[in-house]
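>>> what would the 3D arrangement of this be:
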Amino acid sequence: MTRHLGTGERIVGTEALHGGTTAEMRRLTIGGPGGGGTRDLVLRTFVDAEHAEDWLHREADALTSLAETGVPAPARVAVDPVAEQCEYPSLLMTCLAGRTVLDDEGVRLRLPVLARHLVSIHALRPVERPRDYVTLTTADTVVTPEAADAAAWAAAIDVIRGPVPPWEGRFLHRDFQPGNVLFEVAHPSPSGPRITGVVDWAGCSWGPADLDVAHCSTVLALLHGPAWGLRFAEAYEEAGGVLAARASERLYWQVRDGLACSEEVRSVARPWRAAGRTDLTARVVEERLDAYVTGLMNALG
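As a prediction, the model looks like this:
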């Protein structure tokens, strides 16, 4: 994709970025003509993904739509969904300031900031609405962790056997969670954590706000402990967000996302350990998922 660089620019350095589960991410340092200044771009590459072309089209379209909003998302530079110019399907975009923060320290302050930002995303009304959301998990594909509370999991599985609750459409990120949110760290604001960017828009969809809230809740539960996952929906409402009116409807979406994670616990935990959270072994994450699903059934069931 070097033909999309400016006249006289060239790639002078690359750095692998951690955290991705479906694609490889690299920061490209671009040198200016005549040895001038540098700028950074990010190359997102799908090396082995069956739906790479679809994901890249969706993400590129989402970035185009977001360019006219106040949501801090990367700007699209170039996209090669079928690997005509690159070795693999790829997306080139601008590099945002900040970094992901996965540590337990400071989660109490970050939680309401995450909630407020998600409310602002759900308030967007793009000219071209993205496709409706898709969920792949079924009652028959759920993987109950070893030593899990069998009764709680059986009850949770029964929840998603039921009909899909009615929902009001919202603009969804579909993977809004700490691993896809960048925070300002170089010069932290005295007023508290500040988000500098939201990345990975490949799953951008149209659907119920509950779905995004449920996903972020699940990830918070696995990263920081079940109590934080159970708290996030409250923080979302405190920030002005609107969820399903009935507790049973909210439970459906929360449980659906928690159970979906059961099928990919090991792949979810791996990039967290690579990013420094070596305490998050597959066993620990499975235990937290069990505690979270059980907590949902106890609190909302």
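>>> C-alpha from now on. contacts and neighbour counts both.
Will do.
>>> check which helix or strand Ala291 maps to.
helix 282-300 (DSSP states H and E).
>>> list the buried residues of that helix.
282, 285-297 (16 or more other C-alpha atoms under 10 Å).
>>> would JSON lines of those with distance to Val134 be doable?
Listed next are the buried residues of helix 282-300 as JSON lines, based on distance: C-alpha to C-alpha, whole Å:
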{"residue": "Ala282", "distance to Val134": "26"}
{"residue": "Val285", "distance to Val134": "25"}
{"residue": "Glu286", "distance to Val134": "24"}
{"residue": "Glu287", "distance to Val134": "27"}
{"residue": "Arg288", "distance to Val134": "25"}
{"residue": "Leu289", "distance to Val134": "22"}
{"residue": "Asp290", "distance to Val134": "24"}
{"residue": "Ala291", "distance to Val134": "26"}
{"residue": "Tyr292", "distance to Val134": "23"}
{"residue": "Val293", "distance to Val134": "21"}
{"residue": "Thr294", "distance to Val134": "25"}
{"residue": "Gly295", "distance to Val134": "25"}
{"residue": "Leu296", "distance to Val134": "22"}
{"residue": "Met297", "distance to Val134": "24"}
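>>> alongside the first, I'd like the structure of this one:
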Amino acid sequence: MTNGFGGLSRQALDWVESKWQGAVLEEAVPLEGGTSSLLYEIRASKDGEQQSVVLRLHHKGEWLDQEPDLARHEAMSLELAEKSGIAAPRILAFDESGEACGMPAVLMTKVPGAVILPPAYDAAWLDGLAGTLAEIHRHKAEGFPYEYFAYNDARRLERPKWSRVEGDWMRAFYIVAAGGPPVEYCLIHRDYHPGNILWEEGRVSSVVDWVNTCRGPAGVDVGHCRVNLAQLYGTRIANEFLDAYERHAGESFVYDPYWDLLSLIDTLDGKPAVYPGWKTFGMAGLSDELVRYRLDEYLMSLMDRFDDF
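Take a look at the predicted model:
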């Protein structure tokens, strides 16, 4: 291992140097907030100035067993984002197999901005979040080889013993298992939530973490963001986000609560708890108990929407 480079191996550093030609590497700093991969900001002197890039290393064997092409997937997603004019990192290089770098890797530009999680309701922040997502969905991404699939099979989910409304969750599983409405696919980020949005001077500066990008229903992105907002701030803010998204998307989006329900169920993985990244970004006051309470509350709000349809 190499001192001053965050524990990165000599093999990884050699690979970065080979792809970032002319750069004299000076430091590697682990980036916080990610849970599914290792992220580093690598700083160097290049062309007489200080520059930085970001290196993502896919280290989770169980994820790679399911999707061995994660590095290629993100590289293609970043290429598509650049061609579409979406503010995102630019791909510099990738190692799909990990043979060259030591583990599957993506090297990309470092984009400006920082994650902001307001301590309370912020209308301008919520509007920027919604408007940016609506812009992503304007792209149809025809020919992009990755298409949406659900992470959880609703038919196999067990009764959530942690919940106060177990029966309603079971009803939700049955609804999702029955299948959704026909929908036109578009470009979806697939992990759109406040922790993947960077801000600068009150505006969204970039969207990061394009590992799972695909063509799919816009409602999946909307629903995923709403689940995160419901846990962070409660159902009312999640509903405010939906209203803002509908304003930005206009007639191109037809809301159906099915995609909200599916997105909610897709987040279930054991007993719900506070997402570690939120604490990293300064969100205080959350507890596992509060998150579970809010998920129950959000579920019931969705079931009410089904009753209205």
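>>> return the list of helices and strands in contact with the helix holding Ala291 of structure 1.
helix 150-161, helix 209-224, helix 226-238, helix 247-261, helix 265-274 (3 or more C-alpha pairs under 8 Å, 6 or more residues apart in numbering; DSSP states H and E).
>>> tabulate the ones you listed in JSON lines, adding columns for mean neighbour count and distance to Ile121 of structure 1.
As requested, those are arranged in JSON lines below (neighbours: other C-alpha atoms under 10 Å; distance: least, C-alpha to C-alpha, whole Å):
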{"stretch": "helix 150-161", "mean neighbour count": "17", "distance to Ile121 of structure 1": "26"}
{"stretch": "helix 209-224", "mean neighbour count": "25", "distance to Ile121 of structure 1": "10"}
{"stretch": "helix 226-238", "mean neighbour count": "19", "distance to Ile121 of structure 1": "12"}
{"stretch": "helix 247-261", "mean neighbour count": "22", "distance to Ile121 of structure 1": "19"}
{"stretch": "helix 265-274", "mean neighbour count": "18", "distance to Ile121 of structure 1": "24"}
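>>> so which of these gets nearest Gly20 of structure 1?
helix 265-274 (6.7 Å; C-alpha to C-alpha).
>>> contacts for the closest one, please.
For helix 265-274 of structure 1, the external contacting residues (C-alpha atoms under 8 Å, 6 or more residues apart in numbering) are His18, Gly19, Gly20, Thr21, Leu102, Thr278, Asp279, Leu280, Thr281, Ala282, Val285, Glu286.
>>> before we move on, back to that, of the buried residues of helix 282-300 of structure 1, which is the nearest to Phe46 of structure 1?
Ala282 (24.5 Å).
>>> and that closest one, what pairs with it in structure 2?
Aligned counterpart of Ala282 of structure 1 in structure 2: Asp288 (TM-score structural alignment).
>>> give me the distance between its match and Pro104 of structure 2.
Noted for Asp288 of structure 2: a distance of 33 Å to Pro104 of structure 2, by C-alpha to C-alpha, to the nearest Å.
>>> go on, Gly216 of structure 2?
From Gly216 of structure 2 to Pro104 of structure 2 the distance is 25 Å (C-alpha to C-alpha).
>>> cool, and Trp20 of structure 2?
17 Å.
>>> these two: which is more packed in?
Pro104 (22 against 17; other C-alpha atoms under 10 Å).
>>> cool, thanks, signing off.
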